[in-house]
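1. would you be able to build a 3D model of this:
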Amino acid sequence: MDNLVQTKPMPRLFPLSGKAIDRRCTPVNGGARFSLRLPAASISTASAALGVELAVPVNRASAANGRTALRLGPDEWLLLLSEAEAVPVAAVLEARLTDGRYSLADISHRQTGVVLEGTAVTDILNGGCPLDFDLAAFPVGMATRTIFCKAEAVLWRQSEGRFHLEVWRSFAPYVWNLLAIVSREYAV
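-> You can find the predicted model right below:
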C-alpha cells in the first residue's frame, strides 16, 4: 500500500493549514440570558410582550430592540438581552402569559458568550465543531445547539464572518484555550 503522505497533497492532510490576518475572539461581558419554554398557542402573546418575533423556524434567530431570541426547539428559546432588562422582561411575560403554561429560567449565571469573527472563523470553529459552515448549510441568522470539542454550546451566525458562541461558564476557559490553540494555525 502506498504511503498516505506520498499520495495525498499536504493541504488535504492538514485541512486547517493556512494563514489569515483577520481573526478575533472577544468575550461577551454582561448581559442577561433566559431559557424560555412555552406552547405554540402562547408564541404570539410572548412575541408581543418581548417585542421580538418568536414565531421563526427552529434553529433561527430573531432580534429587535436590543433583544435576541434564538429558537432552539419547537417550544424552546434562548433569550439574550441587557442586564437592565432582565427583571422587566420577566415581569411583562408573567403579566401577559396569564395561563401559567410557560417556563422562564434566568440562566445568566450559568452561561457566557464569545464573539468570533474574521476571514478564518469557520475554519477555526471547525477545529472543534462538526457542523458544515458553508453559507448554504449554515446561513446568516441560523442558531443551533451543538458542541465545541467536549463542551455543549449554542452557536449563532450573525454575519458571514461573525458568530456568537454561548457556553457554560465552567467550560469557558476550556473553550477559550481551544479557540486559541486552533487560531494559532492562522497567525501571521
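
2. from now on I want contacts and neighbour counts done on CA atoms only, so please keep to that.
-> OK.

3. which stretches in this protein count as helices?
-> All helices of the chain, identified by DSSP state H, fall at 4-7, 10-13, 43-50, 86-96, 121-126, 172-183.

4. other SSEs contacting the last one?
-> Just to be clear, that refers to helix 172-183. Helices and strands touching helix 172-183, by 3 or more C-alpha pairs under 8 Å, 6 or more residues apart in numbering; DSSP states H and E, are helix 121-126.

5. to check against the first, give me the structure of this:
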Amino acid sequence: MAPISSLAARTPALAPGRLALLAPASIAPLPPAARYVLRVDPERVAGIGLTGGFDLSGPINSCRSTDAGLAARLGPDEWLLIARDADEAAGRAVADAFSGTHHSLVEAGHRNVGIAVAGAQATAVLNAGCALDLSDAAFPAGSATRTLLGKAEIVLIRPGTEHIYRVECWRSFANYVHGFLTEAALEFQAS
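-> Below you'll find the predicted structure:
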C-alpha cells in the first residue's frame, strides 16, 4: 500500500506574478497568509490588550495592526485575523488565549485571497465597483468593512494613511475581483 501523506498543497488562486502595474494604481496578489475568523463575546475581549499578538480593541469596522498581523473587526462579535505569514502559530496563540471561554475560531487561510490595491487612483479604482464613500473622512486609516465589489463579497481594509487597500475575497471569486480591479485601473490609465 502506498504511504498516505496528510500534507495538502494548494495551488494559488492568483499567480504570484500576476501584477497589474498601471500608472495610477497597482493591483497585486498578496502572499499566502494564515487567516482566522474569530467569534467571541466582546465583553471577553474588553481590557485584555493583545490576544495571541492581535489587537482586538478597535470598534466595529476598524482594523488594528501589530507585529503578529492585522485584526479587522467586522461585527459586534466577529474579527478577521490575518497573520503576517502563513505560519499557524498565531491561530494557536489566539486559541490558547480564549481557552475555557465560549468562542469560535475558524482557520480561513485557504478560503480567502488577498489583493493589494495601491496608488494615487486606488480609491477611484475601488469605487468603480464599490458603492462606499472611501474618502479620508468616511473611510480613514484603520478602517475595515465587509462590502461588495461588483458582484463579489469582499472585506475591504485600509490599514494606513497611504492609499493602499487590502481586498480579501473568497478564492472562487479571486480571478473575477482581480480582473475587475485591473479593468477599472485601465480606465484611469487612459484618462
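
6. any chance of a markdown table for the helices of the first structure, columns distance to residue 113 of the first structure and mean neighbour count?
-> Formatted as a markdown table, the helices of the first structure follow (distance: least, C-alpha to C-alpha, whole Å; neighbours: other C-alpha atoms under 10 Å):
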| stretch | distance to residue 113 of the first structure | mean neighbour count |
| --- | --- | --- |
| helix 4-7 | 39 | 9 |
| helix 10-13 | 32 | 10 |
| helix 43-50 | 21 | 17 |
| helix 86-96 | 17 | 15 |
| helix 121-126 | 14 | 21 |
| helix 172-183 | 8 | 16 |
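
7. tell me which of those helices sits nearest to residue 33 of the first structure.
-> With C-alpha to C-alpha as the criterion, residue 33 of the first structure lies closest to helix 86-96 of the helices of the first structure, at 8.0 Å.

8. quick one: distance of the closest one to the chain centre.
-> Put simply, helix 86-96 of the first structure sits 24 Å off its chain's centre (C-alpha atoms, centre = their mean, to the nearest Å).

9. stretch 168-176 of the second structure too?
-> 12 Å.

10. the first structure: which residue goes with residue 56 of the second structure?
-> By TM-score structural alignment, residue 56 of the second structure lines up with residue 54 in the first structure.

11. once you drop chain neighbours, what's closest to that match?
-> residue 47 (5.4 Å; C-alpha to C-alpha, 6 or more residues apart in numbering).

12. pretty sure the one you found contacts residue 62?
-> No - Residue 47 of the first structure is beyond contact range of residue 62, at 10.4 Å (criterion: C-alpha atoms under 8 Å).

13. give me the common contacts of the two.
-> Common contacts of residue 47 of the first structure and residue 62 (C-alpha atoms under 8 Å, 6 or more residues apart in numbering): 53, 54.

14. re the thing from before, could you dump the helices of the first structure to JSON lines with distance to residue 80 of the first structure?
-> Converted to JSON lines, the helices of the first structure look like this (distance: least, C-alpha to C-alpha, whole Å):
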{"stretch": "helix 4-7", "distance to residue 80 of the first structure": "47"}
{"stretch": "helix 10-13", "distance to residue 80 of the first structure": "39"}
{"stretch": "helix 43-50", "distance to residue 80 of the first structure": "11"}
{"stretch": "helix 86-96", "distance to residue 80 of the first structure": "9"}
{"stretch": "helix 121-126", "distance to residue 80 of the first structure": "21"}
{"stretch": "helix 172-183", "distance to residue 80 of the first structure": "17"}
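
15. ok, which of the ones you listed comes nearest residue 25 of the first structure?
-> Nearest of the helices of the first structure (C-alpha to C-alpha): helix 172-183, 8.0 Å.

16. so where in the second structure does that closest one end up aligned?
-> Mapped onto the second structure using TM-score structural alignment, helix 172-183 of the first structure spans residues 174-185.

17. centroid-nearest residue for the first structure?
-> residue 155 (2.3 Å; C-alpha atoms, centre = their mean).

18. need the strands for the second structure, in chain order.
-> For the second structure, the strands defined by DSSP state E cover 20-22, 25-29, 35-40, 50-51, 54-55, 62-65, 69-75, 78-83, 103-107, 112-118, 143-149, 152-158, 164-170.

19. now these in TSV, with distance to residue 133 of the second structure?
-> Listed next are these as TSV, based on distance: least, C-alpha to C-alpha, whole Å:
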stretch	distance to residue 133 of the second structure
strand 20-22	23
strand 25-29	18
strand 35-40	26
strand 50-51	30
strand 54-55	26
strand 62-65	15
strand 69-75	17
strand 78-83	22
strand 103-107	30
strand 112-118	16
strand 143-149	12
strand 152-158	12
strand 164-170	14
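
20. ok, which of the ones you listed comes nearest residue 94 of the second structure?
-> Smallest distance to residue 94 of the second structure across the strands of the second structure (C-alpha to C-alpha): 5.8 Å, for strand 50-51.

21. which outside residues touch the closest one?
-> 56, 93, 94, 97.

22. then stretch 171-180 of the second structure?
-> By C-alpha under 8 Å, 6+ apart, stretch 171-180 of the second structure touches 13-14, 27, 110-113, 115, 129, 149-150, 152, 169.

23. can you list the residues you listed in CSV and add neighbour count and distance to residue 184 of the second structure?
-> Conversion of these to CSV gives the following (neighbours: other C-alpha atoms under 10 Å; distance: C-alpha to C-alpha, whole Å):
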residue, neighbour count, distance to residue 184 of the second structure
13, 18, 20
14, 19, 18
27, 25, 10
110, 16, 27
111, 13, 25
112, 22, 22
113, 26, 19
115, 22, 14
129, 17, 8
149, 23, 11
150, 17, 11
152, 16, 15
169, 25, 17
